[in-house]
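Participant: Please find the sequence and the predicted model below.
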Amino acid sequence: MIKCILPKGLFCCFIMVSFILSCSSGDDPNGDDDALTVDSIEGFYTGSLELTLSGDDITVPVSLTVNETSTNKFAGDYFETNDFMACCSTNGKDGTFNFDYDPATMAIENFIIRVDFNIDPTNPCTGTYTGSGSIERNGNANQLVAQIIVDDCNVSSTPAVLNLTQLGGS
């Protein structure tokens, strides 16, 4: 038989403290441990825009700079390169974008990219890409995936997938 040397009240307190310390926020199945914060969404993203034209699969390199403009609303610069340099414009960027983010579902809504390709100022190419998607954790970085419709001077109502990974993770 083991004899307890702690007084009964102190023993109960020790058990309660041990129980409390053994719990973690990750034990709550309804917790928001995986929810993305504004700080973790903001940053630099790079990847591709994938679409099919005339039966050919096309992959266009893309990068975004994502900044919060107001609560759960984000915007920034759009580049059709992976190095945050304009490919098709003399403006220093190929366009701008904005989207709404729902932290409860990690959904991107009202995603709009406005392109302004103006290498030839006498024949500018503008367009709007619209859609929706999500931002989710993928390892140590965020993955932004959106299904969009591309409309510009080269294509009309063409479905595409934007697939970007946040640089550096957070």
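Facilitator: Ah, there it is.
Participant: Every contact and neighbour count from this point should use C-alpha atoms.
Facilitator: Fine.
Participant: What residues sit buried inside stretch 96-108?
Facilitator: 96-101, 103, 106-108 (16 or more other C-alpha atoms under 10 Å).
Participant: hmm, which two among these are most spread apart?
Facilitator: T96 and P103 (22.4 Å; C-alpha to C-alpha).
Participant: now, which of the buried residues of stretch 96-108 sits nearest T158?
Facilitator: Once C-alpha to C-alpha is applied, the member of those that ends up nearest T158 is F97, at 18.0 Å.
Participant: Is it correct that the closest one is in contact with G76?
Facilitator: Yes: contact status for F97 versus G76: in contact at 5.6 Å, counting by C-alpha atoms under 8 Å.
Participant: okay, and the common contacts of these two?
Facilitator: Between them, F97 and G76 share no contacting residue under C-alpha atoms under 8 Å, 6 or more residues apart in numbering.
Participant: Check it against this one:
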Amino acid sequence: MANSRFLKKPLLSLICFVCILSCSSNDDSGDSDDSPENAAIEGFYTGSIAITIDGNDITVPMSLIVNMASTNKFAGDFFETNGFTPCCSSNPQDGTFNFDYNPETMALTNFIIRVDFNIDPNTPCTGLYTGEGTLDTTGNANRLVAQMNVDDCNVANTPAVFTLTKVSELN
């Protein structure tokens, strides 16, 4: 009996020591700051719209200023130039947009661009571009790639691919 009493104290001390070590260990689940879940979507993006009109393949420059509207929802300004200035409007932008983002699948859903080309007040050109896409974080760049349906005063129900690369963060 006397020997078991002396063994209990060191054993109890060892168990407490192991518990303390396990509780104070760094809980690193393997997630890094640059994982897809933590990819910063907000920023300035430039790229192009690839579309076929009347049998001709056309590439149109475009840029977006992407802001977070709420959790996993983004919105901002659309420009049909790659310089963040309107090409076809007396407004400060050529349109506005919004989309939802799923960080687990990196999917862009409910992507809607509302264009308002009103350079000529007598013949305004409004439209709606709708579609879905993905956020590609290959390499060091964030790239938005979306398959859109373009419907405005120039084309109706025309498929297009929008490809934009993040060029800088929002200030």
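Facilitator: That came through, no problem. Predicted, not measured: the structure shown is a model, and the values here were computed from it.
Participant: does the residue nearest in space to the middle of the second structure sit in a helix, a strand or a coil?
Facilitator: In the second structure, the centroid-proximal residue (C-alpha atoms, centre = their mean) is I41; its distance is 4.2 Å. Here I41 of the second structure is coil, with the state taken from DSSP: H, G, I helix; E, B strand; the rest coil.
Participant: isn't it right up against N142?
Facilitator: Yes: using C-alpha under 8 Å, I41 of the second structure is in contact with N142, at 7.4 Å.
Participant: Quick check: longest helix in the first structure by residues?
Facilitator: helix 8-22 (DSSP state H).
Participant: quick one: which helix or strand includes T59 of the second structure?
Facilitator: strand 56-70 (DSSP states H and E).
Participant: Now name the helix or strand holding the nearest residue to T130 of the second structure once chain neighbours are set aside.
Facilitator: The spatial neighbour of T130 of the second structure that comes closest, neighbours along the chain excluded (C-alpha to C-alpha, 6 or more residues apart in numbering), is I112 at 4.6 Å. I112 of the second structure belongs to strand 107-117 when assigned by DSSP H and E.
Participant: Helix, strand, or coil at L164 of the first structure?
Facilitator: Once three-state DSSP is applied, L164 of the first structure turns out strand.
Participant: ok, now how distant is it from T130 of the first structure?
Facilitator: Here L164 of the first structure is placed at a distance of 16 Å from T130 of the first structure (C-alpha to C-alpha, to the nearest Å).
Participant: ok, now I58 of the first structure?
Facilitator: Separation of I58 of the first structure from T130 of the first structure (C-alpha to C-alpha) stands at 18 Å.
Participant: Those two - which one has more neighbours?
Facilitator: T130 (23 against 14; other C-alpha atoms under 10 Å).
Participant: quick one: the helices in the second structure?
Facilitator: All helices of the second structure, identified by DSSP H, fall at 2-24.
Participant: contacting residues around G76 of the second structure?
Facilitator: Per C-alpha under 8 Å, 6+ apart, neighbours of G76 of the second structure: 64-67, 96-98.
Participant: Equivalent analysis for P61 of the first structure, please.
Facilitator: So P61 of the first structure contacts 46-49, 80-82 (C-alpha under 8 Å, 6+ apart).
Participant: By neighbours, which of those residues wins?
Facilitator: E80 (25 neighbours).
Participant: Please report the distance of the residue nearest to that one when sequence neighbours are not counted from N72 of the first structure.
Facilitator: The shortest distance from E80 of the first structure to any residue other than its chain neighbours is 4.4 Å, reached at V62 (C-alpha to C-alpha, 6+ apart). Applying C-alpha to C-alpha, the value for V62 of the first structure to N72 of the first structure is 23 Å.
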